[in-house]
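Student: Everything below, folded, please.
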Amino acid sequence: MSTTYSISDLARELDVTTRTIRFYEEQGMLLPERRGQERIFTPRDRVTLKLILRGKRIGFSLSECKELIDMYDPAAGNQKQLERFLEKIAERRQQLEQQLLDIQQMQLELDTAQGRCLAALGKI
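Tutor: I've put the predicted structure just below:
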């Protein structure tokens, strides 16, 4: 018999709310079986949820997570998925580097504005 999980099992294990899991189900990213009102999740659903959560932690959008998950193909060694993941990582790094530069520039502008205000008040 294969292992299955309830929504509360997954929520507890992955430290998310059941509402979060239902949201990903509503988005079509998780497809649990139904037994009446009860959702029955498979090990694949568990892995998918872990991948979604990891992707969100590193700043991927939900559509980017879905794109990567949809590429899952263990028969082919997941090569296309992994190559696309590397591309997405490089894109995310570039975005973060640009954001860091933008923040540093804003800090310089704040320093300049602060200095001018202090000089105008005669405090420097």
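
Student: CA atoms for contacts and neighbours, from now on please.
Tutor: OK.

Student: Gln105 - how many residues pack around it?
Tutor: Taking other CA atoms under 10 Å as the criterion, the count of residues near Gln105 is 12.

Student: mind listing the strands for the chain?
Tutor: All strands of the chain, identified by DSSP state E, fall at 33-35, 38-40.

Student: packing partners for the first one?
Tutor: If you count contacts as 3 or more CA pairs under 8 Å, 6 or more residues apart in numbering; DSSP states H and E, strand 33-35 packs onto strand 38-40.

Student: List of residues touching the strand it packs on?
Tutor: 4-7, 32-34 (CA atoms under 8 Å, 6 or more residues apart in numbering).

Student: can we see that at 10 Å?
Tutor: 3-8, 22, 31-34 (CA atoms under 10 Å, 6 or more residues apart in numbering).

Student: which parts of that strand are buried?
Tutor: 39-40 (16 or more other CA atoms under 10 Å).

Student: Farthest-apart pair in the contacts of strand 38-40, please.
Tutor: Thr3 and Arg22 (20.1 Å; CA to CA).

Student: follow-up on the earlier one: going through the contacts of strand 38-40, which ones are buried?
Tutor: Using 16+ other CA under 10 Å, the buried ones in these are 4-5, 7, 31-32.

Student: run this one through as well so I can compare:
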Amino acid sequence: MTTDKKEQQTYTIGELAKEFDITPRSIRFYEEQDLINPTRTGMNRIYNNKDRVRLKLILRGKRLGFSLAEAKNLFELYDSNPDSAMQLETMLSMTEQKRAVLLQQLEDIQMLMGELDEVEARCREELAELKRGHKE
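Tutor: Next up, the predicted model:
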């Protein structure tokens, strides 16, 4: 972590990769997608705190199942008006949609688990019958 004349913290790609346990290639990919925008000094990328925060939000969003396009949309809303209620309303809408999808997936998984339980029970019963038949 380095500081410049304005006392704003800056980071190298290696520092961010280590901090967030991701590869430098992943960080470069997020840059290619215009999600973060480091400055350049020669061939070196210099990331500021805004880039670091955005990287943290991208990774959190991915864990929650949000796409990079959804993250980019939120960043654009924030950039156009940092205090916008529209950004919060959009985020609420996105979380409601994500929650609905996850609840449906949970119901589907519970149904499949029940079906697996039934198949397993039938297999065990048939196997027990076969073993009893061989003993006779």
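
Student: Now distance to Lys66 of structure 1 too, for the buried ones among the contacts of strand 38-40 of structure 1, in CSV please.
Tutor: As requested, these are exported to CSV (distance: CA to CA, whole Å):
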residue, distance to Lys66 of structure 1
Thr4, 22
Tyr5, 21
Ile7, 20
Leu31, 13
Pro32, 16
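
Student: ok, so of the residues you listed, who is nearest Arg57 of structure 1?
Tutor: Using CA to CA, those come closest to Arg57 of structure 1 at Ile7, 20.8 Å.

Student: Can you tell me what the closest one aligns to in structure 2?
Tutor: Aligning on TM-score structural alignment places Ile7 of structure 1 opposite Ile13 in structure 2.

Student: for Ile69 of structure 1, same thing?
Tutor: Checking with TM-score structural alignment, Ile69 of structure 1 has Phe75 as its match.

Student: Gln114 of structure 1 too?
Tutor: Using TM-score structural alignment, Gln114 of structure 1 pairs with Glu120 in structure 2.

Student: Check the mean deviation of the longest helix seen in structure 1 from structure 2.
Tutor: Secondary structure of structure 1 read by DSSP state H shows that its longest helix is helix 79-120. Taken over the aligned residues, the distance from helix 79-120 of structure 1 to structure 2 averages 1.1 Å (mean CA distance after the TM-score superposition for structure 1).

Student: Give me the helices and strands touching that helix, please.
Tutor: helix 62-70 (3 or more CA pairs under 10 Å, 6 or more residues apart in numbering; DSSP states H and E).

Student: what do you get if the cut-off is 6 Å, keeping everything else the same?
Tutor: If contacts are counted by 3 or more CA pairs under 6 Å, 6 or more residues apart in numbering; DSSP states H and E, helix 79-120 of structure 1 sits against no helix or strand.

Student: Could you tell me how many residues sit around Arg99 of structure 2?
Tutor: 14.

Student: Aligned to it, what sits in structure 1?
Tutor: Under the alignment (TM-score structural alignment), Arg99 of structure 2 maps onto Arg93.

Student: Pull up the gap between the residue nearest the centre of structure 1 and Leu62 of structure 1, please.
Tutor: What sits nearest the mean C-alpha location of structure 1, by CA atoms, centre = their mean, is Lys56, with 0.8 Å. Distance from Lys56 of structure 1 to Leu62 of structure 1, counting by CA to CA, to the nearest Å: 7 Å.

Student: same question, Leu10 of structure 1
Tutor: Leu10 of structure 1 is 19 Å from Leu62 of structure 1, by CA to CA.
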